[in-house]
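Asker: Following is a predicted model, sequence given first.
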Amino acid sequence: MTTKKFKTVQESQVVISELMLPSHSNFNGKIHGGYVLSLLDQIAFACASKHSQAYCVTASVDTVDFLKPIEIGELVTMKASVNYVGNSSMVIGIRVEAENIQTGELKHCNSSHITMVAKDSNGKSVKVPGLILKTDNDIRRFAKSLKRISMKKTRKQEFQDTDFISEEYLHIQELDNIKIER
């Protein structure tokens, strides 16, 4: 099998649908977020593997926005696309919709971005095909991925900063829900 140098976004798209059962629910009768996360990881793997033609691992779950609850008995459809490619990494964008199969009503329940990395059989990262952007949506998603990657790098640097000067944070004493005791 020959690997292409570039692939369109459409060549790697994956769509899955699953009926939500009572066994997928939480104590409130809604579909458990952890179950949805598991499905998100599965479709991200499928999409990334389809694009790279390699085994892929989850590097990070960049965003998961739970917008609306999913009910037992709804048909959930997940649509995954490669939004960005690096050398061995891919950002997979996933849209989750739930359909009431009795009324046909659709609702957008979740949007997620997961970074996957292609690996060879020895666990070494491998180069992935480039991305051909054909539509305005493809370009928009790629550009937004670049912005998210930049924000992620900034956050990572901030959290690794070990120079903590408590005087810089004295303003937090003004918040109603904290009390500082030394």
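Answerer: Received it, and whenever you're ready, just let me know what you need. Numbers count the residues shown, from 1 in each chain.
Asker: going forward, measure contacts and count neighbours with C-alpha atoms only.
Answerer: Fine.
Asker: In the top strand by length along the chain, which residues are buried?
Answerer: Ranked by residue count and defined by DSSP state E, the top strand of the chain is strand 106-119. Residues 107-119 are the ones in strand 106-119 that count as buried (16 or more other C-alpha atoms under 10 Å).
Asker: Would you map the strands across the protein?
Answerer: 6-8, 14-19, 55-66, 75-85, 89-99, 106-119, 130-132.
Asker: quick one on the thing from earlier: what's the longest strand of the chain packed up against?
Answerer: Applying 3 or more C-alpha pairs under 8 Å, 6 or more residues apart in numbering; DSSP states H and E, we find strand 106-119 packed against helix 33-52, strand 55-66, strand 89-99.
Asker: which ones are touching the closest residue to Gln10 other than its chain neighbours?
Answerer: Excluding the flanking residues, the one nearest Gln10 by C-alpha to C-alpha, 6 or more residues apart in numbering is Ser81, at 7.4 Å. By C-alpha atoms under 8 Å, 6 or more residues apart in numbering, the contact list for Ser81 reads 9-10, 12-14, 47, 92-94.
Asker: Give the buried subset of the residues you listed as a ChimeraX selection command.
Answerer: Buried members of the contacts of Ser81 can be picked out in ChimeraX with the line below, counting by 16+ other C-alpha under 10 Å:
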select :9,12,13,14,47,92,93,94
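Asker: next, the one to line up against it:
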Amino acid sequence: MNKYKSVKESRVSITELMLPSHSNFGGKVHGGHILNLMDQIAFACASKHSQRYCVTASVNRVDFLHPVEVGELVTLKASMNYTGRTSMVVGVRVESENITTGKKKHCNSSYFTMVAKDENGNNVPIPGLLVNDTQGVRRFSRSKFRKEAAFQRDTKFDSSNFNIDEFLHELKEENIKIEI
């Protein structure tokens, strides 16, 4: 296995026609179907990079920017943004295209943290990321910062460390009634 692999070496894309069976009660493509496709392509990208079976550890924020219509083509693009020792952050971009007009829409982007596993389910080391442009450095740095911010956020609100007095004043203007 290589010590480092380039972003290009693990980049993956798929295009799929959205069918009526993919629609929700509102007649749009169900968000759960799009999330399933995103998870599949993140797996493909991470597995291609690590040459291992990978699992999804977390998904960082998914904002649905535009609905996807039945009959549109959906293209998902995945590329490696960050590599740790055993984990990777895969950036996934979703675009839809109206096949009659050719109009394209950016539907959403998200970041999947994937972890490489061995045959026994243990985490295994992965190749580092070879970056050769400013965008790659920006993406790697953003992912590193996002990972650190999530850790700080999680520890700040850990039940064993939570101090209610620190937050009560911030909740005064919120739609909450506290009866403790």
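Answerer: Perfect, thanks for sending it. What you see is a predicted model, and the numbers here were worked out from it, not measured in a lab.
Asker: TM-score of the superposition?
Answerer: TM-score of the superposed chains, computed with TM-score structural alignment, normalised by the length of structure 2, equals 0.94; 179 aligned residues with a C-alpha RMSD of 1.4 Å.
Asker: re earlier: of the buried residues of strand 106-119 of structure 1, which is the nearest to Thr162 of structure 1?
Answerer: Distances from Thr162 of structure 1 to the buried residues of strand 106-119 of structure 1, taken as C-alpha to C-alpha, are shortest for Thr115 (26.6 Å).
Asker: Looking at the helices and strands packed on strand 106-119 of structure 1, spot the one closest to Ile165 of structure 1.
Answerer: strand 55-66 (28.8 Å).
Asker: Read off where stretch 83-97 of structure 2 ends up in structure 1.
Answerer: Counting by TM-score structural alignment, stretch 83-97 of structure 2 falls onto residues 85-99 of structure 1.
Asker: list the contacts for the aligned residue in structure 2 for Val14 of structure 1?
Answerer: The alignment partner of Val14 of structure 1 in structure 2, by TM-score structural alignment, is Val12. Val12 of structure 2 makes contact with 41, 44-45, 77-79 under the criterion C-alpha under 8 Å, 6+ apart.
Asker: again with His171 of structure 1
Answerer: His171 of structure 1 neighbours (C-alpha under 8 Å, 6+ apart): none.
Asker: repeat for Val68 of structure 2
Answerer: With C-alpha under 8 Å, 6+ apart, Val68 of structure 2 has these contacts: 28-29, 74, 96, 107.
Asker: Recalculate using a threshold of 10 Å.
Answerer: 18, 23, 27-31, 34, 74, 94-98, 105-107 (C-alpha atoms under 10 Å, 6 or more residues apart in numbering).
Asker: Looking for the alignment partner of it in structure 1.
Answerer: Per TM-score structural alignment, Val68 of structure 2 is aligned with Ile70.
Asker: Distance check, its match against Lys134 of structure 1.
Answerer: Ile70 of structure 1 is 33 Å from Lys134 of structure 1, where distance means C-alpha to C-alpha, to the nearest Å.
Asker: Also Cys109 of structure 1?
Answerer: On the measure of C-alpha to C-alpha, Cys109 of structure 1 and Lys134 of structure 1 end up 27 Å apart.
Asker: in stretch 3-22 of structure 1, what's buried?
Answerer: 7-9, 12-14, 20.
Asker: For those, give me JSON lines that also has distance to Ile149 of structure 1.
Answerer: Supplementary listing: the buried residues of stretch 3-22 of structure 1 in JSON lines, determined by distance: C-alpha to C-alpha, whole Å:
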{"residue": "Lys7", "distance to Ile149 of structure 1": "21"}
{"residue": "Thr8", "distance to Ile149 of structure 1": "21"}
{"residue": "Val9", "distance to Ile149 of structure 1": "19"}
{"residue": "Ser12", "distance to Ile149 of structure 1": "21"}
{"residue": "Gln13", "distance to Ile149 of structure 1": "21"}
{"residue": "Val14", "distance to Ile149 of structure 1": "23"}
{"residue": "Met20", "distance to Ile149 of structure 1": "33"}
